[in-house]
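Student: All I have is the shape, not the residue letters:
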């Protein structure tokens, strides 16, 4: 009898389990945007944004999930062709580019190519929702675990000062800080990217147990998978989701001078005058902090009447000298400012200590749109209305002194500070960009800032790497930091040339200290090939004349590279157009262009600048030579000599202080600009055009009015060049487009580069052919 009951009971249990499985298998549905399902008490949504971009949302069954992303500006596209079908216990969502598979027994989501090659996968039962022990109602600590191939290489996570290009094997708390930009995004050499859309402090862990994002606050798991063929297409997918980068004015791609700090308007103007007298190019001068007076008046957005008695006259004088001025502004306000009083009255201040110490300064609630309106009202009245050209938005992490965990529980307009912590720079920079665009379209917005988050590229943001130290180790770390930042999808990045904290070199003579001169010179050579070339620091002034005079070796090298930057402006500005119009990148890890060459995957000390230049900064003190890797897939010209080297080899390049190893990819066309004192001094009516033979080449020369938003209305021109290497023919295409003041006729000086011909930073004396161009197609045989 007992045996019979047991059999019936087991049969009943088996039927129950079977029914549960059937119920689980049937508990999904196709939606306009993709697929919804519930697995083991977790609601899962798959949304199609384009054929290669899928959003994954997970949250506990019965919970509420609604989110307006701060970073992502796209919506799912229900019109994308897709198929949904079952295969056993799997639900497959297929587009023309990607298969997304949901396992209905474990909730695992995986992504494959159409031929079923696996790209990326979650771990089984990898979603974890833990009770949020903080002040956020209806929220969780959210974690998702993934599986990467054992030898897979990944890049990104923002700007990390760990000296590594490959971000495998990390345990990294992603939270904003001075010198650390935290963006929960990575991309793989397998050709995909992952953006984890969460703004709270997030731990990224990669070890033998798996890879995971774990955020302190979230209503659910929310991430985007982006399939791309290479690094460029993954960056393009990220820009598709989070916005394109507007074009900056031509002048900002020149040389910009700063220090901590110019104490009077007369000191600032004297710097610009000295550059002009020395005939050293300069386009930007930067006014750092305390132009407002005392710390209790911190960030008053008005000029101290004693040290800056006529600020509009100062700005006008800078313009008369054909230069432009950045003015600093902070998110914090001293207790004696009008802004502090207004924000406090309206409960728009965050109550924690910020810079400067012991001043009572508080930051405003950047997440509140009304607070951002107020911020701009003061900034416009006190600064922008005087004619300033660009912003230095400092401390945009922001600085957080005497940090207490309870500081993060206070509420902002969008929820607890903890829940939106990492998006502080995004919201702050957004406010200034949006308001300036509303105020005028005659000046392009330029924002230099110390922190960033996903999507910030759409607000004309140029992030610098923070207050790093003046050391060789710090210098070395900046290169992979900038490359990973760029691989995250944000194209504009720079550093304080020479490092910010230079105190260790003061006793040895400051700018006359040979040890600092070497470090600064090598750093400036690197700076010549950043998206923004900017000298800045404390303790030691960095103006070129501080290092000597013309004829002195260090002075001459610094001048040489500043002038090289200006020769490259047609190339740089055209590259900037590719960034804006085709989701391109300035600083390019070698894997972006040479993905088939595994030797480049972990090289963090070299990079491509645009598509043509291979840059290898000298980052070892006293180096007399440097090992340089030339990737497979191209031949390489030594920029300084014109000597041709084959790819796929390590070479040793002599590195006297005048030389930073620099190579140009065979199959490149480089327009060479005129010698100028500022970016717009001369029109590009007589450009030298350097052709590096050995492969076919293409280049598009871009021009517009240099500083307004008419290019968004189609007022610009492009001239396309094509080099047919086999036929030794250069085609200059028909001019495309028009804008007011454009050149109708011009000359091109064609130079076919070879050893000791068309090499180095000076214009070529004996060109190979002079071509008159009136906008019509021209074919030149060389």
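Tutor: In hand now; what should we look at? All figures in this text were calculated on a predicted structure; none of them were measured in a lab. Numbering: from 1, shown residues only.
Student: Going by C-alpha atoms from here, please, whenever you check contacts or count neighbours.
Tutor: Fine.
Student: who's in contact with the closest residue to residue 417 other than its chain neighbours?
Tutor: By the measure of C-alpha to C-alpha, 6 or more residues apart in numbering, the closest residue to residue 417 outside its immediate chain neighbours is residue 408, 4.9 Å from it. Counting by C-alpha atoms under 8 Å, 6 or more residues apart in numbering, residue 408 touches 416-418.
Student: so which of these comes closest to residue 144?
Tutor: Ranked by distance to residue 144 (C-alpha to C-alpha), the contacts of residue 408 are led by residue 418 at 19.2 Å.
Student: Need the residues that contact stretch 270-288.
Tutor: 251-252, 254-262, 268, 318, 321-328, 392, 543, 559, 562-563, 566, 676-679.
Student: mind checking how far the residue nearest to residue 417 is from residue 68?
Tutor: 21 Å (C-alpha to C-alpha, to the nearest Å).
Student: ok, now residue 4?
Tutor: Distance from residue 4 to residue 68, by C-alpha to C-alpha: 59 Å.
Student: Next: residue 155.
Tutor: Residue 155 is 27 Å from residue 68, by C-alpha to C-alpha.
Student: for residue 583, same thing?
Tutor: 24 Å.
Student: do residue 657 as well
Tutor: With C-alpha to C-alpha as the criterion, residue 657 and residue 68 are 52 Å apart.
Student: These two: which is more packed in?
Tutor: A count of neighbours by other C-alpha atoms under 10 Å puts residue 657 above the other of residue 657 and residue 68, at 17 against 7.
Student: Secondary structure element for the more buried one, which one?
Tutor: Using DSSP states H and E, residue 657 sits within no helix or strand.
Student: Tell me which residues are up against stretch 631-649.
Tutor: In contact with stretch 631-649 (C-alpha under 8 Å, 6+ apart) are residues 590, 594, 597, 599-600, 629-630, 661-666, 692, 694, 753-761.
Student: change it to 6 Å
Tutor: Contacts of stretch 631-649 with the rest of the structure, by C-alpha atoms under 6 Å, 6 or more residues apart in numbering, involve 629-630, 662-666, 754-756, 759-760.
Student: Who wins on neighbours among those residues?
Tutor: residue 665 (28 neighbours).
Student: So which residues of the protein form helices?
Tutor: 2-26, 231-242, 265-278, 311-320, 338-345, 369-382, 417-420, 424-439, 472-487, 514-527, 553-567, 569-582, 590-593 (DSSP state H).
Student: Quick check: which of those is nearest to residue 182?
Tutor: Of all these, helix 472-487 comes closest under C-alpha to C-alpha, at 9.3 Å.
Student: If you count contacts, what does the closest one end up packed against?
Tutor: strand 154-159 (3 or more C-alpha pairs under 6 Å, 6 or more residues apart in numbering; DSSP states H and E).
Student: Second structure for comparison follows:
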């Protein structure tokens, strides 16, 4: 009988409803359930679901049955794929069209293959482990949870990984790390930190795990205090402590032993010397570390103020700075040998009021385990992940969006320039600022009203302070009359005395811990955040926004800035207390639902606005993000980053990894948000005397380089604290900073046909605009770790400058193709590193051979002119194609098929260009237009000229045209 079972091979169609049993598994529809008889802390049951031809869902539980649950991130799946289930003596094979999962019957280990049988991913020995988890009472907050809501499982998934594998995604983090192979990352939401439970491999697969709790990539354990990881010695070699030397601004000095450096949050900041005036002081921690084993040690530095770290006499962390109220974390690795005392020295200059500092280290793992694909999740009902296979990374991201939702076509104006500051304080400031842009003919689309437009004690009222904004509707009319759009900041935060708080609270939809603990914010008022996990609360949140702003002002608000949506109830609190402050939620503990707040909050506004004005495109900007947020027309910015060169460099890797999570629209505060005092002082000196000192020179160059960078990402937006960020406030109009920023602003508007087409592709074919080089050149191992240059769409390779006074930089040119300098047309062969010029006024931008770029007219706002004439640059050397997408730009008529596409192709072998037949139509479409075809080749190098380019003019009426170039 047993041998007969081994021979059974069954074809299972997803549309079947019958249940079949063979040996150790049960088949039901598109689900295969496997009993695993493994002792210890492994899985008892496995359940694999074939979602479609490319995706297999894996669930595992340590219980005797699977939980009943509803996903926040996965949308309903309707595919009915065909697949096979085969069983032999040791393995159950589940094979769909493009992906196969093999389950070892004895251990439950899963191995994934592509359609050709090529190994993609293999679970490690003991690759699924579970540990019971009960939510501590201290994390529950004010409220009650059922016993079932308090209990769950911590799990770890561990997979083998070859040495040439690279990993990307995980969200947006600030340590200048691009390839996460062999690295550690904690996944939680915080200001400047966005965590997404998705990772993608250069082997063309992705993993999306359906978990909302705190997670860790790499090392599953929390970072340890130094005294737990090492034997410590003071500066004189005495065991037990490091030496802390605190020198106040007046020269008074305090020495004390430090058994750890952990002054990282509000619960431990009191461990710093009592009564010591830290602001303006100099602090040195020094001594020796003695490791108990030889290893590469992964450190994490937590800092506010100015900080440097030296180990073994080497500067391992050059000076970094953050403002006192908004610390940052930075990671680095250093090898220590067993039994060797190695000098450590941390230099810290606190800068502001309460200031934070910490240095911890991860418990070392063996190299082979450190380099595996490792995911740990704190609390879940079970282990639940989706394996997504593809022929390339774009197909993997398409699979991710199949699971989590399509991205809508974002409004065209969102691609233009945005002006913001912290903050416009009156309606007159808003209107006069936009007016100055128009007077100076500086292109702009969107002006942003940041926080505190309400009365000082009315946070959450959603009402303007009438003394500063006497007629908000007139302000909106004025902005629109100047062809601008208006975005406004709305927090999920409410002061207790507001009517909105009271209305939400009486329904049980406010978090209470902050009120119970009498937490006052920096303005001196008490409040808390609403529970966005409640469907009723979300509807009421939108109702309050609608009644107080949207409907009240005739739907004149164009977009919403959803700040502090982590949620950030209070800065600089330990994670345990953060959970108490933001829970319990309507769905369960905030331990279980820790990371998904911005997703459900975005749901409230997106569906709310569409319910009252269904044909005006919604656009949200949020300071946090999560898997699936793209379906709510939501973009993310990188939070309140610092105004330092290292912060600018960190945004490059942060933005790339965020985009490679499948979330297509990302931006940042160009120029940085939090400003060093030296820049403030330099601006004040200039305002008083007209003197441009060294700090102001650096400030202006930093702003220039950052705005050059910002031109080549999805959102082009400047923002920050004082000094003001409007172009004329950065530098006078004869200054190279002014001229350069204006150049890139104008170029951005010339690129609207290119940019908006990509926005259409995001919707039509799940495209990714901001692309790590590995997405397009995955068979070139040289690009795996390049995080400071990228593809912006199919044509441009952007190479920003991230260092002060740098006038050149190294660029790697991928070997698969040749490249053209955008500005000069000079041809460069691929497969080489070169030092290229990077003058103050320009950053290096290169165009891939085999590219077609449609340049539109000069404009001062995104719909000022229809692109009746497109200068169509064709870069020869390889076949090229470009799908020109157009629609009405501001509504949802495209969902009804009202849009057009023109497929433009270039064939290198016979030098022909075909402008295809126009497909589709929409109201206001150009029926006739001109294409001026400009050819750039090795032999015909042409500088970029958008004024009167020398090309071949083609009149186009919608019919196919082929020309010889």
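Tutor: Cool, the structure landed. Please read these numbers as outputs of a predicted model, since none were measured by experiment.
Student: which among the contacts of residue 408 of the first structure gets closest to residue 740 of the first structure?
Tutor: residue 417 (47.9 Å).
Student: Could I get the contacting residues of the closest one?
Tutor: 408, 410-411.
Student: same check, this time on residue 50 of the second structure
Tutor: Contacts of residue 50 of the second structure by C-alpha under 6 Å, 6+ apart are 30, 56.
Student: Can you tell me what it aligns to in the first structure?
Tutor: Aligning on TM-score structural alignment places residue 50 of the second structure opposite residue 48 in the first structure.
Student: Next: residue 731 of the second structure.
Tutor: Using TM-score structural alignment, residue 731 of the second structure pairs with residue 548 in the first structure.
Student: Then residue 67 of the second structure?
Tutor: Match for residue 67 of the second structure (TM-score structural alignment): residue 65.
Student: what's the spacing between its match and residue 423 of the first structure?
Tutor: 19 Å.
Student: Neighbour count for the two, which is higher?
Tutor: residue 423 (29 against 16).
Student: For residue 118 of the first structure, see how far away the residue lying closest to the match of residue 50 of the second structure once chain neighbours are set aside is.
Tutor: Leaving aside its chain neighbours, residue 48 of the first structure sits nearest to residue 54 (4.8 Å; criterion: C-alpha to C-alpha, 6+ apart). For residue 54 of the first structure, the distance to residue 118 of the first structure (C-alpha to C-alpha) stands at 15 Å.
Student: same question, residue 625 of the first structure
Tutor: For residue 625 of the first structure relative to residue 118 of the first structure (C-alpha to C-alpha), the value is 43 Å.
Student: So between those two, which is more surrounded?
Tutor: Shown here are residue 625 of the first structure and residue 118; by other C-alpha under 10 Å, residue 625 has more neighbours (17 against 14).
Student: which residue in the second structure lines up with the more buried one?
Tutor: Match for residue 625 of the first structure (TM-score structural alignment): residue 808.
Student: cool, residue 82 of the first structure as well?
Tutor: Checking TM-score structural alignment: residue 82 of the first structure goes with residue 83.
Student: Isn't its match up against residue 95?
Tutor: Yes. With contacts counted by C-alpha atoms under 6 Å, residue 83 of the second structure reaches residue 95, the gap being 5.5 Å.
Student: Which one's more surrounded, these two?
Tutor: residue 95 (24 against 21).
Student: Return the residues in contact with the more buried one.
Tutor: 83-84.
Student: if I look at the counterpart of it in the first structure, how far off is residue 112 of the first structure?
Tutor: Counting by TM-score structural alignment, residue 95 of the second structure lines up with residue 94 in the first structure. For residue 94 of the first structure, the distance to residue 112 of the first structure (C-alpha to C-alpha) stands at 10 Å.
Student: Need the counterpart of residue 330 of the first structure in the second structure.
Tutor: So, by TM-score structural alignment, residue 330 of the first structure is matched to residue 491.
Student: Next, the contact list for that match, please.
Tutor: Contacts of residue 491 of the second structure (C-alpha under 6 Å, 6+ apart): 562-563.
Student: Recalculate using a threshold of 8 Å.
Tutor: Taking C-alpha under 8 Å, 6+ apart, one finds 460, 562-565 in contact with residue 491 of the second structure.
Student: so which of those residues persist in the first structure?
Tutor: Retained in the first structure: 460, 562-565, out of the contacts of residue 491 of the second structure (criterion both residues aligned by TM-score structural alignment, their matches' C-alpha atoms under 8 Å).
Student: out of the residues you listed, who's nearest residue 452 of the second structure?
Tutor: Of these, the one sitting nearest to residue 452 of the second structure (C-alpha to C-alpha) turns out to be residue 460, at 9.8 Å.
Student: with the kept ones among the contacts of residue 491 of the second structure in mind, which one is nearest to residue 217 of the second structure?
Tutor: Distances from residue 217 of the second structure to those, taken by C-alpha to C-alpha, are shortest for residue 565, at 22.7 Å.
Student: Now that closest one: closest residue in space, sequence neighbours ignored.
Tutor: residue 598 (5.1 Å).
Student: ok so, going back, show the contacting residues for the nearest residue to the match of residue 67 of the second structure once chain neighbours are set aside.
Tutor: Counting by C-alpha to C-alpha, 6+ apart, residue 65 of the first structure lies nearest to residue 219, which is 5.9 Å off, once chain neighbours are set aside. By C-alpha under 8 Å, 6+ apart, the contact list for residue 219 of the first structure reads 59, 64-66, 138-140, 142.
Student: So which of those residues is the closest to residue 16 of the first structure?
Tutor: For the contacts of residue 219 of the first structure, the nearest to residue 16 of the first structure is residue 59 (25.9 Å; C-alpha to C-alpha).
Student: For the residue positioned nearest the centre of the first structure, give me its contacts.
Tutor: For the first structure, the residue nearest the mean C-alpha position is residue 490 (2.7 Å; C-alpha atoms, centre = their mean). By C-alpha under 8 Å, 6+ apart, the contact set of residue 490 of the first structure is 454-457.
Student: The second structure: which residue goes with that one?
Tutor: Residue 490 of the first structure maps onto residue 663 in the second structure, by TM-score structural alignment.
Student: Make JSON lines out of the contacts of residue 491 of the second structure and add neighbour count and distance to residue 702 of the second structure.
Tutor: Conversion of those to JSON lines gives the following (neighbours: other C-alpha atoms under 10 Å; distance: C-alpha to C-alpha, whole Å):
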{"residue": "460", "neighbour count": "27", "distance to residue 702 of the second structure": "35"}
{"residue": "562", "neighbour count": "24", "distance to residue 702 of the second structure": "27"}
{"residue": "563", "neighbour count": "25", "distance to residue 702 of the second structure": "25"}
{"residue": "564", "neighbour count": "23", "distance to residue 702 of the second structure": "26"}
{"residue": "565", "neighbour count": "28", "distance to residue 702 of the second structure": "29"}
